[in-house]
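Engineer: Provided below are the primary sequence and the corresponding predicted coordinates.
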Amino acid sequence: MESPVCILTHDVSRRFGDKEVLHGITLEVRRNEIFGLLGPSGSGKTTLVKMIAGIDEATSGHIEVLGQPMPKLAMLSRIGYMAQSDALYTELSAKENLEFFGSLFGLKGGKLKQRMQEVMELVNLTDHLKRSVGSYSGGMKRRLSLAIALMHEPEVLILDEPTVGIDPVLRKSIWTELETLSKRGVTILVTTHVMDEADKCHRLGMVRDGALIAVGTPEALKQETGSANIEEAFLFYGGVR
């Protein structure tokens, strides 16, 4: 029987030299859920998702994705990862970027063309397909990065601050699409420091100073702390009364 847990981290720590930036993180993300990691910049969210995606390795502890220990090269085809900084070839057009990254995931011919069209429609960039990425605005680059992460229809989608620099209307449509993907069986792990986005997640992990300080549904976290909103709950768990 398939495990209901998609992502598992057990007592995960990460050191850079003599500085420990993550301390004993134990976390479960269930299949098909949108799980948010909420915390301020520098709290350790990016370090954690990089290790879950297999891009970095934990100093100690254990990470599994879809039952496989990470990092594992074979898992890259099952994971879509959108980094905080856009990893795009700015001298190429959006079309050439999509063709390149699509080919890395084994997409070709009609399937490649179909997926390019679908993901560019989703992020509202179809009219800019042939433009050089160097001429894109910051928000357009974020949208193209999301399109690339979705190209190979991954089972797990890891998004690091995906909506930074994106206008509110498009941000809403992206979150609607994340809900749709989740209903189709995709597990989504998203980092954010935006409180209204945190409210849209099925469950949240609150991260502060490299430690996981609370986990639960947004509603449960608010109820447990007697808070009117997620921001108040975060401050409560962080020891700010």
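Structural biologist: The structure has been received and is ready for your questions.
Engineer: CA atoms for contacts and neighbours, from now on please.
Structural biologist: Noted.
Engineer: SS state for the residue nearest the centre of the chain?
Structural biologist: In the chain, the C-alpha nearest the mean C-alpha coordinate belongs to Leu159, at 1.8 Å (C-alpha atoms, centre = their mean). Each residue gets one of three states, and Leu159 gets strand by DSSP: H, G, I helix; E, B strand; the rest coil.
Engineer: and here is the other one:
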Amino acid sequence: MDAIIQVSNLSKSFKTQDVLKGVSLDIEQGEIYGLLGPSGSGKTTLIKLMIGLELPSSGSVTFKGSRLKAKKLYPSIGYMSQSDALYQDLTAKENLAFTASLYGLKKAQREQQIEKVMEMVDLLPHLNKPVHQFSGGMKRRLSLAIALLHDPEVLFLDEPTVGIDPVLRKEIWDGFRKLKEDGRTIIITTHVMDEAERCDRLGLLQHGEIISSDTPAAIKTQYGVGSIEEVFLKNGGVSVEN
């Protein structure tokens, strides 16, 4: 497969703090690529650099072989941040309709896509409920639905399943697999081990550096351990969450 995103020697510093240090990786079209690491390892910063929300201190990001230009990139991507950016006094449908209008979705397509993504995150019965009545987990699911709304080619999801129960989390991951089968590329950050095992490949971040980038099975073989968590412990870092 061809690389759809290439990160080359990417570094980011905030004043005296080096958050990322010379990160390089390729993300292939049509794969689920996981960024796994403890809190503070640089996962969110790396995502923001890959979509142009932050500028690197050094290094570069290319999308489909061209230097990253955020304005041209946005119609092709869906982005879900760690914090929910929702209008609390609007209904779920109104939040979705507003986002759909920003992407220029026509009315018929808009209605179809709203129903499709709300069904995927198991929120269709709550379509007309004000967001301030949603639980934290429901808000996360609505944020995911918004990221999926315009049927993006690439999804950037920053810990999308935080606060979601295990059964629904599995269903959402089944949805990710279907998106992958349709040719979509998904970049997902997590610190949850069972999610890491579901990724096609993993980039393991520790102290702002990629310590490994390969399939979960290959990484475990490389370090001679039985779990990804043991890889972090073997490198003297903070363990990730089970």
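Structural biologist: Good, I have the coordinates. All values reported here derive from a predicted model rather than from experimental measurement.
Engineer: sorry, back to before: ok, so what distance separates the equivalent of the residue nearest to the centre of structure 1 over in structure 2 from Ser60 of structure 2?
Structural biologist: Leu159 of structure 1 maps onto Leu157 in structure 2 when the alignment is built from TM-score structural alignment. Counting by C-alpha to C-alpha, to the nearest Å, the gap from Leu157 of structure 2 to Ser60 of structure 2 is 21 Å.
Engineer: do Leu124 of structure 2 as well
Structural biologist: In this view, Leu124 of structure 2 and Ser60 of structure 2 are 40 Å apart by C-alpha to C-alpha.
Engineer: let me see the contact set for the residue nearest to the centre of structure 1.
Structural biologist: The contact partners of Leu159 of structure 1, by C-alpha atoms under 8 Å, 6 or more residues apart in numbering, come to 81-84, 188-191.
Engineer: ok, 10 Å please
Structural biologist: With C-alpha atoms under 10 Å, 6 or more residues apart in numbering as the criterion, the residues that contact Leu159 of structure 1 are 36, 46, 49, 53, 80-84, 145-146, 149, 188-192.
Engineer: average offset of the longest helix along structure 2 relative to structure 1?
Structural biologist: When structure 2 is parsed with DSSP state H, its longest helix is helix 166-181. Helix 166-181 of structure 2 differs from its equivalent in structure 1 by a mean of 0.6 Å after superposition (mean C-alpha distance after the TM-score superposition for structure 1).
Engineer: look at Leu124 and Ser60 of structure 2 and report which has more neighbours.
Structural biologist: Neighbours were counted for Leu124 of structure 2 and for Ser60 using other C-alpha atoms under 10 Å; Ser60 has more, 19 against 16.
Engineer: which one in structure 1 is aligned with Arg184 of structure 2?
Structural biologist: Here Arg184 of structure 2 is matched to Val186 in structure 1, going by TM-score structural alignment.
Engineer: now the helices for structure 1?
Structural biologist: Secondary structure of structure 1, counting by DSSP H: helices at 45-53, 94-104, 109-122, 138-150, 168-183, 195-198, 218-225, 230-237.
Engineer: can you redo the ones you listed as JSON lines with mean neighbour count and distance to Met206 of structure 1?
Structural biologist: As requested, the helices of structure 1 are exported to JSON lines (neighbours: other C-alpha atoms under 10 Å; distance: least, C-alpha to C-alpha, whole Å):
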{"stretch": "helix 45-53", "mean neighbour count": "22", "distance to Met206 of structure 1": "9"}
{"stretch": "helix 94-104", "mean neighbour count": "19", "distance to Met206 of structure 1": "32"}
{"stretch": "helix 109-122", "mean neighbour count": "16", "distance to Met206 of structure 1": "29"}
{"stretch": "helix 138-150", "mean neighbour count": "23", "distance to Met206 of structure 1": "24"}
{"stretch": "helix 168-183", "mean neighbour count": "15", "distance to Met206 of structure 1": "20"}
{"stretch": "helix 195-198", "mean neighbour count": "18", "distance to Met206 of structure 1": "10"}
{"stretch": "helix 218-225", "mean neighbour count": "17", "distance to Met206 of structure 1": "10"}
{"stretch": "helix 230-237", "mean neighbour count": "19", "distance to Met206 of structure 1": "7"}
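Engineer: of those helices, which is nearest Ile25 of structure 1?
Structural biologist: For those, proximity to Ile25 of structure 1 was assessed by C-alpha to C-alpha; helix 45-53 is nearest, at 8.7 Å.
Engineer: and that closest one, how far out from the chain's middle?
Structural biologist: Between the mean C-alpha location of helix 45-53 of structure 1 and the chain-wide mean there is a distance of 9 Å, by C-alpha atoms, centre = their mean, to the nearest Å.
Engineer: so it aligns onto which residues of structure 2?
Structural biologist: With TM-score structural alignment applied, helix 45-53 of structure 1 matches the range 43-51 in structure 2.
Engineer: one more: stretch 126-145 of structure 1?
Structural biologist: Stretch 126-145 of structure 1 lines up with residues 124-143 of structure 2 when matched by TM-score structural alignment.
Engineer: same check, this time on stretch 102-114 of structure 1
Structural biologist: With the alignment judged by TM-score structural alignment, the segment of structure 2 matched to stretch 102-114 of structure 1 spans residues 100-112.
Engineer: ends of that stretch, what's the gap?
Structural biologist: From its first residue to its last, stretch 100-112 of structure 2 covers 11 Å (C-alpha to C-alpha).
Engineer: and stretch 159-171 of structure 2, by the same measure?
Structural biologist: Stretch 159-171 of structure 2 has its terminal residues 16 Å apart, counting by C-alpha to C-alpha.
Engineer: show me what that stretch is in contact with.
Structural biologist: Outside of stretch 159-171 of structure 2, the residues that reach it under the criterion C-alpha under 10 Å, 6+ apart are 35-36, 43-44, 80-84, 120-122, 135-141, 143-144, 172-177, 188-192, 194-195.
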